[in-house]
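Asks: here is my input, please return the structure:
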Amino acid sequence: MTRIVLVTGTDTGVGKTVTTAALAAAELARGARTAVVKPVQTGIGAGPGGPGAAAGAVPETPDVEEVARLAGCSVHEWTRLAAPLAPDTAARLERVALPPIAQHAARLLAMATDHDTLLVEGAGGLLVRLDDAGGTLLDLARHLRDAEAEPSVVVVCRAGLGTLNHATLTVATLRAAGFEPAGLVIGAWPASPGLAERCNLEDLPRVTGTPLLTRIPEGAGAWDPDRFRTAAASWFAAR
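Replies: Coordinates of the predicted model:
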């Protein structure tokens, strides 16, 4: 049975893309046929004059391109929006209709026959709206569960102050919906961690009751792909 892993964050900018790439690289190292899906990407193409763009804004690299470069896996992006906002807000500004969550679930299930592992990177946090009806990554998990696909969820969090509250809220929301998180990942572990970061290594699993799978070094997304892939296999070796 195909393994479907949803990668969410406690917030935006916590390291979901690098974590997704690392998970993909680890799966590929084990010989799994692996693909990464980004249902909705925002903040791309918002150059000068683009919808929702600030003056002089420079388009960012799409997350799937970063994943493909780092992990070397197959990647799929289904909707791209220019404004660096939540997907439903960006779509409203651009007058674009977002596909419903049920359609995302159906596409993933169709892909499952050709893959051993599908990794799905969300946008921002767990309850960010991904379609026009308010559907979220949590709703996507529900649709997949209803289809007996039994998705797992990895939660990416920050290393420093404030992460305990954000991680606890995300884990509690998942559990209230009947999902036990597969684990936490610190998306950017500093080279010189402070007191809060060092304490959070113990406190994150303690207060959430969820295992800490790994901590990814800050700046790993800029590494050479060979170095990244070798490291990723060791980061998730015990999974």
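Asks: from now on I want contacts and neighbour counts done on CA atoms only, so please keep to that.
Replies: OK.
Asks: quick one: V156 is in a strand?
Replies: Yes - according to DSSP: H, G, I helix; E, B strand; the rest coil, V156 belongs to a strand.
Asks: how much space separates it from V96?
Replies: 29 Å (CA to CA, to the nearest Å).
Asks: which of these two has more neighbours?
Replies: V156 (33 against 14; other CA atoms under 10 Å).
Asks: E121: which element?
Replies: strand 117-125 (DSSP states H and E).
Asks: so what touches that strand?
Replies: Under the criterion CA atoms under 8 Å, 6 or more residues apart in numbering, residues 2-13, 16-17, 20, 24, 27, 32-41, 86-87, 108, 112, 130, 137 lie in contact with strand 117-125.
Asks: let's see it at 6 Å
Replies: 2-12, 34-38 (CA atoms under 6 Å, 6 or more residues apart in numbering).
Asks: for stretch 33-47, same thing?
Replies: By CA under 6 Å, 6+ apart, stretch 33-47 touches 53, 57-60, 73-84, 115-121.
Asks: among those, which ones are buried?
Replies: By neighbour count, with 16 or more other CA atoms under 10 Å, the contacts of stretch 33-47 hold 53, 59, 73-75, 77, 79-84, 115-121 as buried.
Asks: about what we covered before: which one (most neighbours) among the contacts of strand 117-125?
Replies: T8 (31 neighbours).
Asks: what is the neighbour count of E180?
Replies: With other CA under 10 Å as criterion, E180 counts 17.
Asks: likewise the one 10 residues further on?
Replies: Counted with other CA under 10 Å, the neighbours of P190 add up to 15.
Asks: and L93, by the same measure?
Replies: Should you count by other CA under 10 Å, L93 turns out to have 15 residues around it.
Asks: quick one: the helix or strand where it lies to chain centroid distance?
Replies: In the assignment (DSSP H and E), L93 maps to helix 87-94. Relative to its chain's centre, helix 87-94 lies at 20 Å (CA atoms, centre = their mean, to the nearest Å).
Asks: repeat for stretch 142-159
Replies: That offset, for stretch 142-159, works out to 11 Å (CA atoms, centre = their mean).
Asks: break down the protein into its helices, ranges please.
Replies: For the chain, the helices defined by DSSP state H cover 16-29, 63-71, 87-94, 101-111, 137-146, 163-176, 195-208, 225-235.
Asks: touching the third one from outside, list them.
Replies: For helix 87-94, the external contacting residues (CA under 6 Å, 6+ apart) are 83, 129-132.
Asks: cool, the fifth one as well?
Replies: Applying CA under 6 Å, 6+ apart, the external contacts of helix 137-146 come out as 101, 126.
Asks: to compare with the earlier structure, here is another sequence to fold:
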Amino acid sequence: MTRTFFVAGTDTEVGKTYVTAGLLASAAARGLKTAAVKPVASGCTETEDGLRNEDALQLQEAMTMDLPYQQVNPIALEPAIAPHIAAREAGRVLDVGRMAGVCRGVMSAGADLVLIEGAGGWRTPLGPRSFLSQLPRELDIPVILVVGMQLGCINHALLTAEAVRRDGLALAGWVANFVRDDMARPQENLATLQSLLPAPLLGIVPHDPGADFRRAAEHLDISPLLSP
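Replies: Sure, this is the predicted structure:
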């Protein structure tokens, strides 16, 4: 049975890709077949093979299935700006239905675990009346929340968890990712989040300047994601 989760962040630059790749590596260490999708990515670089995104390439490296880049990252946008603005400047329309179709293709490819990584925070716009949060709703899949451990993270985490629940989706788990090494009162913040977030803590990832997802995997426990 394929288990699929949408990985959301409390904000941009909170380590969604780093944690997603770590979760994939943790699953692979348990002998699971894994796949991932980054449906839309801005900040891509032009290569001889076309536009490529560093985050999507990292997911491609971390997963065990051999999928073509276009299936991992179907929508690649060059400017490192909000996706809906980058798409508008490129004359493209970001369509949730098309993204869902690509995701379903990966979900049916035979993996044990599929992780679909979002962009930015939960309410990242795709257009005038659409948001990326509509994708997990369309797919009806639970959410993993990456909390960037820094000042303000409690408010961001609780508001995101509330929005996920209001959208009718389950919060399957959350990860505390220390994006800084100088956070004041880290244990107190962790304790507050654990007492208020209605989902299991999948891991506490220490700050790693090298951002090696293999090291992140050592601090992650995917067991709650695999329980019936």
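Asks: quick revisit: most neighbours of all the contacts of helix 87-94 of the first structure, which one?
Replies: Going by other CA under 10 Å, L130 tops those with 27 neighbours.
Asks: which residues touch it?
Replies: 87, 136.
Asks: again, 7 Å this time
Replies: Counting by CA atoms under 7 Å, 6 or more residues apart in numbering, L130 of the first structure touches 40, 87-88, 136.
Asks: what is the burial count for the alignment partner in the second structure of E218 of the first structure?
Replies: Matched by TM-score structural alignment, E218 of the first structure corresponds to H207 in the second structure. Neighbours of H207 of the second structure under the rule other CA under 10 Å: 15.
Asks: hang on, H207 of the second structure packs against M183?
Replies: No - if you go by CA atoms under 7 Å, H207 of the second structure and M183 don't touch, sitting 10.2 Å apart.
Asks: please name the nearest non-neighbouring residue to L169 of the second structure.
Replies: Counting by CA to CA, 6 or more residues apart in numbering, P142 is the residue found nearest to L169 of the second structure once chain neighbours are left out, at 5.8 Å.
Asks: aligned partner of D203 of the first structure in the second structure?
Replies: Matched by TM-score structural alignment, D203 of the first structure corresponds to T192 in the second structure.
Asks: next, count neighbours for the nearest residue to that match once chain neighbours are set aside.
Replies: Closest residue in space to T192 of the second structure, ignoring its immediate chain neighbours: I154 at 7.7 Å, by CA to CA, 6+ apart. As a burial measure, I154 of the second structure scores 20 neighbours (other CA under 10 Å).
Asks: ok, I154 of the second structure to A211 of the second structure distance?
Replies: 23 Å.
Asks: onto which residues of the second structure does the strand holding E121 of the first structure map?
Replies: Against the second structure, strand 117-125 of the first structure falls on residues 113-121 (TM-score structural alignment).
Asks: what do you get for stretch 16-36 of the first structure?
Replies: Under TM-score structural alignment, the match for stretch 16-36 of the first structure in the second structure covers residues 16-36.
Asks: can you give me the buried ones in the matching stretch?
Replies: Neighbour-count burial for stretch 16-36 of the second structure [16+ other CA under 10 Å]: 16-28, 32-36.
Asks: centre of the chain to the match of strand 117-125 of the first structure, how far?
Replies: Worked out by CA atoms, centre = their mean, stretch 113-121 of the second structure lies 3 Å from the chain centre.
Asks: follow-up on the earlier one: wait, which of the contacts of L130 of the first structure is closest to G187 of the first structure?
Replies: Of all the contacts of L130 of the first structure, G187 of the first structure sits closest to V40, with 20.3 Å by CA to CA.
Asks: near the closest one, how many other residues are there?
Replies: V40 of the first structure: 21 surrounding residues under other CA under 10 Å.
Asks: and the one 3 residues further on, by the same measure?
Replies: Summarising burial for G43 of the first structure: neighbours were counted as other CA under 10 Å, giving 23.
Asks: for it, which non-adjacent residue is closest in space?
Replies: Per CA to CA, 6+ apart, closest to G43 of the first structure is P84, 3.6 Å.
Asks: the one you found -> the second structure?
Replies: Matched by TM-score structural alignment, P84 of the first structure corresponds to A80 in the second structure.
Asks: tell me how far that match lies from V40 of the second structure.
Replies: 12 Å.
Asks: one more: N53 of the second structure?
Replies: Counting by CA to CA, the gap from N53 of the second structure to V40 of the second structure is 10 Å.
Asks: next: Q134 of the second structure.
Replies: 13 Å.
Asks: got it, and V7 of the second structure?
Replies: Taking CA to CA, one finds V7 of the second structure at 13 Å from V40 of the second structure.
Asks: and P74 of the second structure, by the same measure?
Replies: Distance from P74 of the second structure to V40 of the second structure, by CA to CA: 7 Å.
Asks: do I144 of the second structure as well
Replies: 18 Å.
Asks: what's the answer for N73 of the second structure, then?
Replies: From N73 of the second structure to V40 of the second structure the distance is 6 Å (CA to CA).
Asks: and the contacts of L130 of the first structure, which are buried?
Replies: Among these, those scoring as buried are 40, 87-88, 136 (criterion: 16+ other CA under 10 Å).
Asks: now distance to A172 of the first structure too, for the residues you listed, in JSON lines please.
Replies: Converted to JSON lines, those look like this (distance: CA to CA, whole Å):
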{"residue": "V40", "distance to A172 of the first structure": "25"}
{"residue": "P87", "distance to A172 of the first structure": "24"}
{"residue": "D88", "distance to A172 of the first structure": "24"}
{"residue": "T136", "distance to A172 of the first structure": "16"}
